[in-house]
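Visitor: Below is the sequence, then the predicted model.
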Amino acid sequence: MAQDVKSGVSGSQSDSLFEPNILKRYSFDKVFAIATWVATFFGLTILAILLFDVFSDGLPRLSWSFLTSFPSRRPSAAGILSPLVGSIWLLVTVAMIAFPLGVGAGIFLEEYAKDNWFTQLIEINIANLAAVPSIIYGLLGLQIFVRWMEPITQGRSILTGALTLSLLILPVIIISTREALRAVPDSLRQAGFALGATRWQVISQQIFPLALPAILTGTILALSRAIGETASLITIGALTYIAFLPDLSPKGLQSPFTALPIQIFNWVSRPQEEFQINAAAGIIVLMMVLILMNSTAILLRNKFQSKR
């Protein structure tokens, strides 16, 4: 009985000793939570204001003629046909180049490469390259693909832009692929090896199908970044005015090109208000393309997850 009284007294003393610290900590947590809510609300408010301004200016300009007309010096007759087709060409070509290279590199580094100083050096460089500004990739593409590989790429062409943007998003695809493979339990690998399967059979038939939804999501998000890049395309010399469409053949990859971000940048730099309205309409079209790509990522992820 006496021990219970002593323990009760000591417990009340400890509670009174730690109560100020607990109250102080909880009050700090409340302040931090309020600050994060304020920051979030401020960012969403600014975004809403920008979207309202863009849509109020650009929606009246959107029409079928705007989508099917070439750029023009007359703002009332200007359209985005060649930039839109150029962006689609870039998107398809970048996907064909970056997806197999990035996924293959991610599988090799995660499943095959041994942990030594060389692979650690590669991993550090990949992580650093993911944070390099896009204009640096533009300078690299200008030197390698425009100047050194001019007989192959024909200088400032769709192929040059696609190769430059592929370098830009390769680190992101490699990192997302490795993270998706790490999320698959090791027990599946051990079970496959125990049944006598080779490493490639385990990866191709068990690991890769389970990691594919996350890989596709990361790849499409990386492509979404590529389609909105401007600095790297300006650096390699993408044109701001093209009144023709590239050939729908392999030779079309060597044609000059423009893209939606380049055309929007060109219109924004004009002093006439009509070109500013055209730029707002172009921004809406670019946003619709990005939303379509992100929706595709969600649908593909849900489709492959349902097959598990």
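Guide: Cool, got the structure. Numbering: from 1, shown residues only.
Visitor: Only C-alpha atoms from now on, for both contacts and neighbour counts.
Guide: Will do.
Visitor: helix, strand or coil for the residue positioned nearest the centre of the chain?
Guide: Nearest to the mean C-alpha position of the chain, by C-alpha atoms, centre = their mean, lies residue 222 at 2.7 Å. Secondary structure, DSSP: H, G, I helix; E, B strand; the rest coil: residue 222 is helix.
Visitor: here's the one I want to compare it with:
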Amino acid sequence: MRITEQQPGVSKRYIDPDSVTKRMDGRKVINTVFRSLFFMATLVALLVLGILFYRILSQGLGFLSAEFFQNFASRIPEKAGIKAALVGSLWLMAVVAPVSMFLGIGTAIYLEEYAKKNRINDLIRMNISNLAGVPSVVFGLLGLTIFVRALALGNSILAAGFTMSLLILPVIIVAAQEAIRAVPQDVREASYGMGATKWQTIVRVVLPSAIPGILTGSILALSRAVGETAPLIVIGVPVIIHFLPTGVTDTFTALPMQIYDWAKRPQADFQQVASAGIIVLMAFLLFMNSIAVLIRNKFQKRY
């Protein structure tokens, strides 16, 4: 049996119900297959994440104590602590966060609001996007050449902070560009219509609307900076120190360096100490992310 279908101004065509049923059945099968594949992929990812969390928590919780946060690094696992590394990471983020966010957001504002649409600026935007995929060790070599040797900053907090800022700068720029570009043009034109200048429009209209997206990219970028080890190794950041830095020109160590040193040691107890250090690093990341999420949610409710 065939069904005749006719539209105004179109000749008649015949539809076979059996063929329609077969196509629908085929689509349902494909949909079921892909849904099952995606579900299995999610289960595998959750399983791996669960195993990782279980291994880290089961090995590291026993070493988490007040002494672990108060002691410096030691060759004896029971006396090893994370005090210098934790304070060093706080100092490092105190340099990386303002430098990278100021330069990144400022660059994004210029490229999206002020720069003309031409081939040169398009090339700049494309190269910034490509820099986001460059291996971190390359930025470490760049930091070693410019900050450690040319500017004679040594393996200080300032040199490491500038190096890490270069590492995450492309990610922040791209995220900020996308957030600024997502603000409707009608909002800008309404601001201009009310007599606001371009700078007033950017500060009072565009940036408040784009802050949630900007912070999302910044969260991911800063989280990467906290956990990177290769650039710190290249610029010569020490693994073990027994003092706390008092300024940005002092030598320091960081959580990834300390965890890396513990993990590569042959003693089995140091593997558990490394797991305890990973727990501290994860808590540090969650604390940073929580602050950024609170700020982002506040602006999302307001705008």
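Guide: That came through fine. Predicted, not measured: the structure shown is a model, and the values here were computed from it.
Visitor: Quick check: chain neighbours aside, which residue is closest to the residue nearest to the centre of the first structure?
Guide: residue 169 (5.7 Å; C-alpha to C-alpha, 6 or more residues apart in numbering).
Visitor: For the one you found, the count of nearby residues, please.
Guide: 25 (other C-alpha atoms under 10 Å).
Visitor: same check, this time on residue 151 of the second structure
Guide: Neighbour tally, residue 151 of the second structure, other C-alpha under 10 Å: 12.
Visitor: circling back: from residue 164 of the first structure, how far out is the residue nearest to the centre of the first structure?
Guide: Using C-alpha to C-alpha, to the nearest Å, one obtains 14 Å as the distance from residue 222 of the first structure to residue 164 of the first structure.
Visitor: Next one: residue 232 of the second structure relative to residue 249 of the second structure, how far apart?
Guide: 15 Å.
Visitor: Let me know the helix or strand that the residue nearest to residue 218 of the first structure when sequence neighbours are not counted is in.
Guide: Nearest residue to residue 218 of the first structure, sequence neighbours excluded (C-alpha to C-alpha, 6+ apart): residue 176, at 5.6 Å. Secondary structure from DSSP states H and E places residue 176 of the first structure in helix 158-182.
Visitor: quick one: buried residues of that helix?
Guide: 158-181 (16 or more other C-alpha atoms under 10 Å).
Visitor: just to revisit the earlier point, please say which of residue 232 and residue 249 of the second structure ends up with more neighbours.
Guide: residue 232 (28 against 14).
Visitor: got a list of what that one touches?
Guide: 140, 160, 257 (C-alpha atoms under 8 Å, 6 or more residues apart in numbering).
Visitor: and in the first structure, which of those remain?
Guide: Mapped onto the first structure and checked by both residues aligned by TM-score structural alignment, their matches' C-alpha atoms under 8 Å, those keep the contacts 140, 160, 257.
Visitor: Can you classify the residue mapped onto the last one from the first structure as helix, strand or coil?
Guide: Under the alignment defined by TM-score structural alignment, residue 257 of the second structure is paired with residue 262 of the first structure. Under three-state DSSP, the three-state class of residue 262 of the first structure is helix.
Visitor: ok, now residue 73 of the second structure?
Guide: Residue 73 of the second structure - assigned by three-state DSSP - is coil.
Visitor: before we move on, what about residue 192 of the second structure?
Guide: helix.
Visitor: I'd assumed residue 199 was in contact with it.
Guide: No: counting by C-alpha atoms under 8 Å, residue 192 of the second structure stays clear of residue 199, with 10.4 Å between them.
Visitor: ok, these two, which is more surrounded?
Guide: A direct count of neighbours by other C-alpha under 10 Å for residue 192 of the second structure and residue 199 places residue 192 higher, at 14 against 11.
Visitor: Please list all residues in contact with that one.
Guide: Residue 192 of the second structure neighbours (C-alpha under 8 Å, 6+ apart): 198, 201.
Visitor: What's the separation between it and residue 254 of the second structure?
Guide: 48 Å.
Visitor: Equivalent analysis for residue 69 of the second structure, please.
Guide: 14 Å.
Visitor: try residue 282 of the second structure
Guide: 14 Å.
Visitor: neighbour-wise, which of those two wins?
Guide: residue 254 (28 against 15).
Visitor: since we're on the nearest residue to residue 259 of the second structure once chain neighbours are set aside, how many residues are nearby?
Guide: In this structure, residue 259 of the second structure finds its nearest non-sequential neighbour in residue 274, 5.1 Å apart by C-alpha to C-alpha, 6+ apart. Using other C-alpha under 10 Å, residue 274 of the second structure has 26 other residues around it.
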